[in-house]
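Asker: only geometry, no sequence info:
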C-alpha cells in the first residue's frame, strides 16, 4: 500500500472533528476498508463494485472523488462555495485543491472544513447503504454536508458564528 504523497497536507484544524481528520489521513494512506482493500486482506465481500454507483471497482479514489455520485456531490458543494465544478481523479488532487483555496485564512478554514465534511459524508452514505440498506441522492448528501459543516464551524471554531450567512 502506498504512503500518502509528501506534497499533500492534511488540515489538522480543530474545527474539523478528529475522527474526520483521521479518516481523510487514512483515505490518503489507502487504508480505509473499501472493497479493493478488503480483497487484499483476504476478506470476501459480496461485490468489489462501488457501493454507490455499481460501475467500477471500489477504491478510495473512485468512491470519494471519481464515482458519479461523488462527482455530483462535489459539483453541488463547490457551486455552493462559489467555485466552478471541477472533476478530480485522486484524493491527493482534491486535498491539493483545498490547500490552494484563496488567500483569506478564515475562508480557507471554512472551505477546508466543508470539503472534509464532503468526503466524510460520502463515506457515511456508502456505509449507510451497506449496513442499513438506505439509498440516498447527491442532493441529500449535499444538504447533510451544508447542515453538518455549519454545526462543526459553529461549535468547534474559535470564531463566533451564529448564522451560516455570516
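Answerer: Thanks, I have it. All of these numbers come straight from a predicted model, not from anything done at the bench. Numbering: from 1, shown residues only.

Asker: Going by C-alpha atoms from here, please, whenever you check contacts or count neighbours.
Answerer: Will do.

Asker: Touching, residue 27 and residue 59? I think so.
Answerer: No. Taking Cα atoms under 8 Å as the definition, residue 27 is not a contact partner of residue 59, at 9.5 Å.

Asker: Excluding chain neighbours, give the residue nearest to residue 119 in space.
Answerer: Computed as Cα to Cα, 6 or more residues apart in numbering, the closest residue to residue 119 that is not its neighbour in sequence is residue 64, at 6.1 Å.

Asker: Am I right that the one you found sits in a helix?
Answerer: Yes. Using DSSP: H, G, I helix; E, B strand; the rest coil, the assignment for residue 64 is a helix.

Asker: got the contact list for it?
Answerer: 70, 91, 119, 122, 123 (Cα atoms under 8 Å, 6 or more residues apart in numbering).

Asker: and what of residue 118?
Answerer: By Cα under 8 Å, 6+ apart, the residues touching residue 118 are 73, 74, 77, 142, 145.

Asker: Check which residues of the host helix or strand of the third one are buried.
Answerer: With secondary structure defined by DSSP states H and E, residue 77 is part of helix 68-80. By 16 or more other Cα atoms under 10 Å, the buried positions in helix 68-80 come out as 68, 69, 70, 71, 72, 73, 74, 75, 76, 77, 78.

Asker: ok so, going back, so which of the contacts of residue 64 wins on neighbours?
Answerer: Counting neighbours by other Cα atoms under 10 Å, residue 70 leads the contacts of residue 64 with 26 neighbours.

Asker: now the strands for the protein?
Answerer: With strands called from DSSP state E, the chain shows none.

Asker: biggest helix in it by residues?
Answerer: When the chain is parsed with DSSP state H, its longest helix is helix 105-132.

Asker: Quick one: distance of that helix to the chain centre.
Answerer: Helix 105-132 sits 4 Å away from the centroid of its parent chain (Cα atoms, centre = their mean, to the nearest Å).

Asker: ok, structure two:
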C-alpha cells in the first residue's frame, strides 16, 4: 500500500481525514496481494479514533498501558515454559536448590544417561552407574534402582511409615497424598524425600566423576543429618536432634 501512496510523508491524521483511503493512491489496488493487503488495511483502520494530543508510547501487555517487568515475565513464561498438568510443589523447609532439583525430577529434565542419549550425544553406556543393570532414567535412578529403594526403605522405617515401593514420580506423589500424616509432618517428610533425591544424584555424580568411590552406607546418614540442619533452620519452631530422630514428636511444628 505504501508503494501506491503518492504522498509518502502524509501523516496518519491527514490520511484518516480523507473520505476514502484510495484518494491519494496513484491507482486502485489490483487483484491478488494488493487487494488482500488493502482489505486488511481497511479492517485495521476501522474504529480508529485519534485524539488531539502528542504521540506517546503505550505498553500493550498491561491494561494501564504502563510497562512492568512482570508482564514480560508472564509473556516469556507462556511462550517458553513447558505446560505441566499440576502446580510446582515447593517445600520451604529445604533450600531452593533442593526444590529446583525435585522440580527437575518431576519434569524428567536431569541429564541422566537416557536423556543424554536421546539428545543425540554418543556415550559409552546408558546403564545406571549405580547398579549397572537397567537404563539410567529419572524413574530408575530415583525410584527403582536397588540403592535408591534401600535408602527410601530406611527413610520410611525412620518415619514409622509402612514400607511401599514406587516406580516413578507420579506414583510417589499419589502415594504421598494418600498417607495419613499431620499436614506439617507430611510437609517435612516431603522435604526429606527431596533431600534423598538430592543426595542420590550427588552420589551418582561422585561415582562417575569423582576421584574416589563414595560410600553407599553414608547416603542415609547424610540425608538424616542434612535434612535436620536444613529443616531446623527453616521451620518457625526449632526442634532437637533427638526429636528429629523420633519424628512422631515433631508433628505439631
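Answerer: Nice, I can see it. The model shown is predicted, which means the values in this text are computed figures rather than measured ones.

Asker: now what about the TM-score between them?
Answerer: A TM-score of 0.88 describes the superposed chains when it is computed by TM-score structural alignment, normalised by the length of the first structure; 162 aligned residues with a Cα RMSD of 1.9 Å.

Asker: related to what we said a few turns ago, pull the residues that contact the helix holding residue 77 of the first structure.
Answerer: Under the contact criterion Cα under 8 Å, 6+ apart, helix 68-80 of the first structure has outside partners 52-53, 63-65, 84-87, 115, 118, 122, 137-139, 141-142, 146.

Asker: make it 7 Å
Answerer: Applying Cα atoms under 7 Å, 6 or more residues apart in numbering, the contact partners of helix 68-80 of the first structure are 52, 53, 63, 64, 65, 84, 85, 87, 122, 138, 141, 142.

Asker: gap between the residue located most distally from the centre of the first structure and residue 57 of the first structure?
Answerer: Taking Cα atoms, centre = their mean as the measure, the residue most remote from the mean C-alpha position of the first structure is residue 42, 26.3 Å away. Distance, residue 42 of the first structure to residue 57 of the first structure, using Cα to Cα, to the nearest Å: 16 Å.

Asker: do the same with residue 11 of the first structure
Answerer: When residue 11 of the first structure is compared with residue 57 of the first structure (using Cα to Cα), they lie 28 Å apart.

Asker: what's the answer for residue 153 of the first structure, then?
Answerer: Going from residue 153 of the first structure to residue 57 of the first structure by Cα to Cα gives 34 Å.

Asker: can you check residue 69 of the first structure too?
Answerer: With distances taken as Cα to Cα, residue 69 of the first structure is found 14 Å from residue 57 of the first structure.

Asker: How about residue 9 of the first structure?
Answerer: Per Cα to Cα, residue 9 of the first structure is found 27 Å from residue 57 of the first structure.

Asker: Tell me which of these two has more neighbours.
Answerer: Higher neighbour count among residue 9 of the first structure and residue 57: residue 57, with 18 against 14, using other Cα under 10 Å.

Asker: when you align them, which residue in the second structure goes with that one?
Answerer: Here residue 57 of the first structure is matched to residue 135 in the second structure, going by TM-score structural alignment.

Asker: Now do the same contact list for the closest residue in space to its match that isn't next to it in sequence.
Answerer: In space, and not counting its chain neighbours, residue 135 of the second structure is closest to residue 127: 4.3 Å by Cα to Cα, 6+ apart. Residue 127 of the second structure makes contact with 133, 134, 135, 136 under the criterion Cα under 7 Å, 6+ apart.

Asker: Who wins on neighbours among these?
Answerer: Neighbour counts for those (other Cα under 10 Å) peak at residue 136, which has 23 neighbours.

Asker: unless I'm mixing things up, that one is touching residue 116, no?
Answerer: No. Assessed by Cα atoms under 7 Å, residue 136 of the second structure is found out of contact with residue 116, at 10.1 Å.

Asker: ok so, going back, nearest to residue 5 of the first structure among the contacts of residue 64 of the first structure?
Answerer: Closest approach to residue 5 of the first structure among these (Cα to Cα): residue 91, at 10.3 Å.

Asker: Contact partners for that closest one?
Answerer: Contacts for residue 91 of the first structure (Cα under 7 Å, 6+ apart) come out as 28, 61, 65.

Asker: Give the aligned equivalent of it in the second structure.
Answerer: When the second structure is aligned by TM-score structural alignment, the residue opposite residue 91 of the first structure is residue 169.

Asker: Next one: that match from residue 140 of the second structure, what distance?
Answerer: For residue 169 of the second structure relative to residue 140 of the second structure (Cα to Cα), the value is 10 Å.

Asker: Over to residue 112 of the second structure?
Answerer: 10 Å.

Asker: which one of the two has more residues nearby?
Answerer: Set side by side, residue 112 of the second structure and residue 140 show more neighbours around residue 112, with 21 against 18, by other Cα under 10 Å.
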